[in-house]
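Student: okay, here's the prediction I keep looking at, along with the sequence it came from:
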Amino acid sequence: MMDSASMPRFEAMTTGVLLDRAFRLYTSNFSLMLGITAAAYVPFYLIMVIIESRVGVNVQTPSGGLSTLLFQIVFMILWASIAFPIASGAATYAISERYLGNEVTIGEALRLALSRFWTLSIAQITATIRVLFGFLLLIVPGILWMLSYALIVPAVLIEGQNATPSLRRSRDLVKGHRGKVFCVMFIINLLQGILALGVSMVSGMIFNSDSAGGAVLNSAMNNLLSIFLTPLGIVATILLYYDMRIRKEGFDLEMLSRAITPNAESVAAVPTPSR
């Protein structure tokens, strides 16, 4: 784990620097990030795998029909409202504490995220539904909304925003920088997609995906890979949030410290509008 002296500088970053720091922060805090993600994702994935096996849905085959599509939609909505808010919220707190040179445990980070769970969940599920609706329209609105709502979790955890204001706050921070957010998200998702495809091909050769048992094992392998890869995207999102606030508001470590200190006034982390 990085000590405070070796943590990356708290400054505005280019896309390349941001991605490099995301990789370094993840690898140097690997056990912390992996533990947080596993604690949030493993129970959720186990429940979904059990449901998948019980109802006989095979999400690995494109010919699954309406039942497979409905299962995937339900899975995405539940993931966005339960597992992801916990993991991303805890990781946001953990990375912020590490930037301040403080030690943080998995349990401490999870407790902080759970204390804001309902706000995180409502904000994330609202954004997910809007993004899905946008994709149903003409795809482009879905992409734009997905980029605009990328910083919801840091807005809630660091600034103390409520659900609806966090959507507006994320949109305001991203405004003018959608291209950068898109590049970061595209590269991270491309990497995750390539690795997921490789694992899927290997597991497909080992397990018979046409059988119920093989489909469940394939799904379990993909879920395991997701646990390892998800923290990288979360860390990149946190760095995007820092970058946007540094550029637009002169955000610094002192403001970050005030924002994440328990019982501190969250308004201290957000500049008061001049009008």
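Tutor: In hand now; what should we look at? Residues are numbered from 1 along each chain as shown.

Student: from here on, contacts and neighbour counts on C-alpha atoms
Tutor: Will do.

Student: next, residue 103: secondary structure please.
Tutor: Under DSSP: H, G, I helix; E, B strand; the rest coil, the three-state class of residue 103 is coil.

Student: how about it: what's its closest non-neighbour residue?
Tutor: The shortest distance from residue 103 to any non-neighbouring residue, by Cα to Cα, 6 or more residues apart in numbering, is to residue 97 (7.0 Å).

Student: what's the burial count for the one you found?
Tutor: 19 (other Cα atoms under 10 Å).

Student: again, but for residue 207
Tutor: Residue 207 - counted by other Cα under 10 Å - has 17 other residues nearby.

Student: and the gap between it and residue 63?
Tutor: To residue 63, residue 207 is 18 Å away according to Cα to Cα, to the nearest Å.

Student: structure two is appended below for comparative analysis:
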Amino acid sequence: MNDTPGWASPGSAPSNGQQPDSTGPQPPEQPSDQAGTDQPQPPTKWSKEQPPSGQWTAPHPQGPGQAPPPPPPGPGWGGRPPAGPGGYGGPGGGYNGWGGGPNRGYGGQPGWGGNWGPPPAAKPGVIPLRPLGVGEILDGAVSTMRTYWRTVLGISLTVSVVTEIIVVLLQGLVLDDSATTDTLSDPSASLDEVSRALGDTMLSSGVVFVVALLGTIAATALLTNVTSRAVLGKSVTTGEAWRDARPQLLRLIGLTLLLPLLAFVIIAAGTLPGIAVALAGSVGAGVALAVLGGLGAGVVAAWIVIRFSLASPALMLEKQSIRKSMSRSAKLVRGSWWRVFGIQLLAQIIAGIVSSIIVVPFAFLAGALSGDGLSSLVNGSTGSLGWTFLIVSGIGAVIGRTLTFPITAGVTVLLYIDQRIRREALDLDLARAAGVQGYGSEAPGTTPRS
């Protein structure tokens, strides 16, 4: 017999040492003086092997005048409650209250919303304070932009306008590449002219890239503080975000320039042996070696960039140096490289799609409004399109950056927070900072780490 609390075997009697009465007429009690030799007695050994009193009951129904059976055990884990109007478990039916009414748990007691699993995690801000899924990270970035749109879009729009004005002025006044485009499209151009034109094109593209990169750095620095406050459900003004980001801005610029430079050095080192072989006379072998070396170096560069991709929020939120922030990023990404890579890649794809939906129509509109029409845009000779093309396409670029800055910056910050929640139980500190009472103090509310 199993006498575990909450469990009762059918037909068993209470183990309190009392023998329940049997039903039916009982034989008259023998007087003590008549218990003689004429009464058959069971063997001595048989009487000693009898089961103890109070362990067996009669298999037939209870007779009149007998004590009522003990009440069934209360509802609980394995207990069987009495049947109610809807069947086992009382009103609403269901065994042990399962499905028997709102907020009914196993055993007929109030449960966790009628479902298995721990109670929902606290959500003081845009994300729940627990390990996040991919959709929750993307939704958190969009929710930050939607909830605090005045600050987020104000920062993105300001940075985008300033950046695009500088780019347009450089392209219209300094980096006029119309001669370069004509040289590259001329089949009779000499090798020196082509090389000079390619150098000018790379210089122009590099200057535009650096200016756009500086704008991205500024937007990332400001939006990092906004997103970190949004996790706690707290708003922040543009001035407050700037005051928090300004002490770390130079370090962020150095970090953001260091990572592309590091990737460029790795790729250049991979292609250098092939270039040397090609210059030595074996052009075919040199080109093949350069391509293979470039592909291998590209893989290494991508691994390095993703490994240090969380250094920017670590630098801004933990007030770390460049070296320590890179070390923090490497520690957080270790063992989760593919996950971080996939989420970052997905965010970049989404941002690219959103930007293309806006920028491409503006580019075609700019080509149609310019003097040379759409043919110049299709041929790529944008240097001769003039100010009309630059201004109209610049407006599209401003709108595209305004919408994509919050997505890319928000995903990076939330991914950093998610990795710290998984590895360092940051959700407990965030809950205390947000003023959540009793978070993590009970076992059902604890969150497994990975």
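Tutor: Yep, that arrived. These figures come from a predicted structure and were not determined experimentally.

Student: the residue nearest to residue 103 of structure 1 pairs with which position in structure 2?
Tutor: Counting by TM-score structural alignment, residue 97 of structure 1 lines up with residue 229 in structure 2.

Student: helix or strand: which one has that match?
Tutor: helix 191-231 (DSSP states H and E).

Student: one more: residue 196 of structure 1?
Tutor: helix 178-206.

Student: how far does that helix sit from its chain's centre?
Tutor: Put simply, helix 178-206 of structure 1 sits 15 Å off its chain's centre (Cα atoms, centre = their mean, to the nearest Å).

Student: trace residue 77 of structure 1 over to structure 2, please.
Tutor: With TM-score structural alignment as the criterion, residue 77 of structure 1 matches residue 210.

Student: could you report the separation of that match from residue 177 of structure 2?
Tutor: Taking Cα to Cα, one finds residue 210 of structure 2 at 18 Å from residue 177 of structure 2.

Student: could you do residue 375 of structure 2 as well?
Tutor: Counting by Cα to Cα, the gap from residue 375 of structure 2 to residue 177 of structure 2 is 17 Å.

Student: neighbour-wise, which of these two wins?
Tutor: In terms of neighbours (other Cα under 10 Å), residue 177 is the more surrounded of residue 375 of structure 2 and residue 177; the figures are 19 against 11.

Student: residue 201 is in contact with the more buried one, correct?
Tutor: Yes. If you go by Cα atoms under 8 Å, residue 177 of structure 2 and residue 201 touch, sitting 7.2 Å apart.

Student: alignment lookup: residue 366 of structure 2 to structure 1.
Tutor: In structure 1, the residue matched to residue 366 of structure 2 (TM-score structural alignment) is residue 207.

Student: any idea what sits nearest that match, other than its immediate chain neighbours?
Tutor: Once chain neighbours are set aside, the closest to residue 207 of structure 1 by Cα to Cα, 6+ apart is residue 214, at 5.0 Å.

Student: before we move on, which element is that neighbour in?
Tutor: Counting by DSSP H and E, residue 214 of structure 1 is found in helix 212-249.

Student: got the angle for that helix vs helix 84-99?
Tutor: For helix 212-249 of structure 1 against helix 84-99, the angle by axes from the mean of the first three to the mean of the last three Cα atoms, to 10 degrees is 50 degrees.

Student: and helix 212-249 of structure 1, what does it pack against?
Tutor: Applying 3 or more Cα pairs under 8 Å, 6 or more residues apart in numbering; DSSP states H and E, one finds that helix 212-249 of structure 1 contacts helix 15-28, helix 30-55, helix 84-99, helix 163-174, helix 178-206.

Student: off-centre distance for the shortest one?
Tutor: Read that as helix 163-174 of structure 1. Using Cα atoms, centre = their mean, the offset of helix 163-174 of structure 1 from its chain centre is 16 Å.

Student: with structure 2 overlaid, report how far that helix is off on average.
Tutor: By mean Cα distance after the TM-score superposition for structure 1, the fitted helix 163-174 of structure 1 averages 1.6 Å away from its aligned residues in structure 2.

Student: how about that helix: buried residues?
Tutor: 163, 166-171, 173-174 (16 or more other Cα atoms under 10 Å).

Student: about what we covered before: what's the local residue count around the match of residue 77 of structure 1?
Tutor: With other Cα under 10 Å as criterion, residue 210 of structure 2 counts 13.

Student: same check on residue 63 of structure 1?
Tutor: 10.

Student: distance check, it against residue 210 of structure 1.
Tutor: In terms of Cα to Cα, residue 63 of structure 1 sits 11 Å off from residue 210 of structure 1.

Student: so what's the corresponding residue of structure 1 for residue 422 of structure 2 up against?
Tutor: Matched by TM-score structural alignment, residue 422 of structure 2 corresponds to residue 247 in structure 1. Counting by Cα atoms under 8 Å, 6 or more residues apart in numbering, residue 247 of structure 1 makes contact with residue 12.

Student: my guess is the match of residue 97 of structure 1 meets residue 240, correct?
Tutor: No. Counting by Cα under 8 Å, residue 229 of structure 2 does not reach residue 240; the two are 11.0 Å apart.

Student: what's the helix or strand for the aligned partner of residue 304 of structure 2 in structure 1?
Tutor: Aligned by TM-score structural alignment, residue 304 of structure 2 pairs with residue 145 of structure 1. In this assignment (DSSP H and E), residue 145 of structure 1 forms part of helix 140-148.

Student: since that was my last question, I'll sign off now.
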